[in-house]
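Fold the following and give me the result.
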Amino acid sequence: MKDFIIEEDLLIIDGDFAIKDSDQQNLEHLLLSQKGSYKEFPILGVGIKKYINSPDATSRLRLENEIDKQLSYDNFFVKTLDVNDLQNIKIDGNY
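Got it, this is the predicted structure:
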């Protein structure tokens, strides 16, 4: 999917908005955002920060389920999802 690219600010190239492949950016925003962050879609968002410091397996299963559900809401087809290492979550799939 192609969309505007946001780094620390909206990326501008040659005086125009940069439009590039945005799948990685979309995944990052979805994982970091809380429910209610997007006013048009109030149930969208994983809120991963609340799961990061939780060491138990139940939280990881909830996180995996929440990520899968939220990606499905965003029309992302998940092939594989691995949340065993919270510092390196692996998501394979496509829009």
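
all contacts plus neighbour counts: C-alpha atoms, from now on.
OK.

who's in contact with Asp21?
With contact set as C-alpha atoms under 8 Å, 6 or more residues apart in numbering, Asp21 has these partners: 1-3.

now that we have these, which one has the most neighbours?
Ranked by neighbour count (other C-alpha atoms under 10 Å), the contacts of Asp21 have Asp3 at the top, with 14 neighbours.

hmm, who's touching the helix or strand it falls within?
According to DSSP states H and E, Asp3 maps onto strand 2-4. With contact meaning C-alpha under 8 Å, 6+ apart, strand 2-4 is reached by 10-11, 17-23.

Also this sequence, please, to line up against the first:
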Amino acid sequence: MIDYLMDDNDDLLIVNGDFVRGEGNRQQQRKLLLAEKGEYKQAPLATVGTFQFLNDEGDVAGEDLLREIRLRFIQDGIDIKGMGFENGFLNISGDYAK
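Have a look, this model is predicted:
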């Protein structure tokens, strides 16, 4: 999906005085991961709320996080090919279904 792109600080990306437009799928996935539940009033349950999972204690938090990511990404139309933690990083392979 073509969208207005944002920088790493979630500010609109501007180059030579113009807003930058481009492929926004990864940007949308990032928003779903980082936004807390209820942050988007029009769809309060659409996001993952990753930071809440990271604040939880215990081994179950990682499994619960992966389950929540899978549910919310599928709900948003993302076809997930694979997902898991590798060397402390979350890796998600998938894109929006065509």
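
I'd like the contacts of strand 2-4 of the first structure as a markdown table, with secondary structure appended.
Putting the contacts of strand 2-4 of the first structure into a markdown table (DSSP: H, G, I helix; E, B strand; the rest coil) gives the following:
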| residue | secondary structure |
| --- | --- |
| Leu10 | strand |
| Leu11 | coil |
| Phe17 | strand |
| Ala18 | coil |
| Ile19 | strand |
| Lys20 | strand |
| Asp21 | strand |
| Ser22 | coil |
| Asp23 | helix |
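
Can I get the buried part of the residues you listed as one ChimeraX selection?
In ChimeraX, this line selects whichever of those come out buried by 16 or more other C-alpha atoms under 10 Å:
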select :18
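
tell me what the longest helix along the first structure is packed against?
Counting residues, the longest helix found in the first structure (DSSP state H) is helix 57-73. Packing contacts for helix 57-73 of the first structure, counted by 3 or more C-alpha pairs under 8 Å, 6 or more residues apart in numbering; DSSP states H and E, involve helix 23-32, helix 49-52, strand 77-82.

Average offset of that helix relative to the second structure?
Mean deviation of helix 57-73 of the first structure relative to the second structure after superposition (mean C-alpha distance after the TM-score superposition for the first structure): 0.9 Å.

which part of the second structure lines up with that helix?
Helix 57-73 of the first structure corresponds to residues 59-75 in the second structure, going by TM-score structural alignment.

Pull out the buried positions in that stretch.
Under 16+ other C-alpha under 10 Å, the buried positions of stretch 59-75 of the second structure are 62, 65-66, 68-70, 72-73.

Right, I'll call it a day here.
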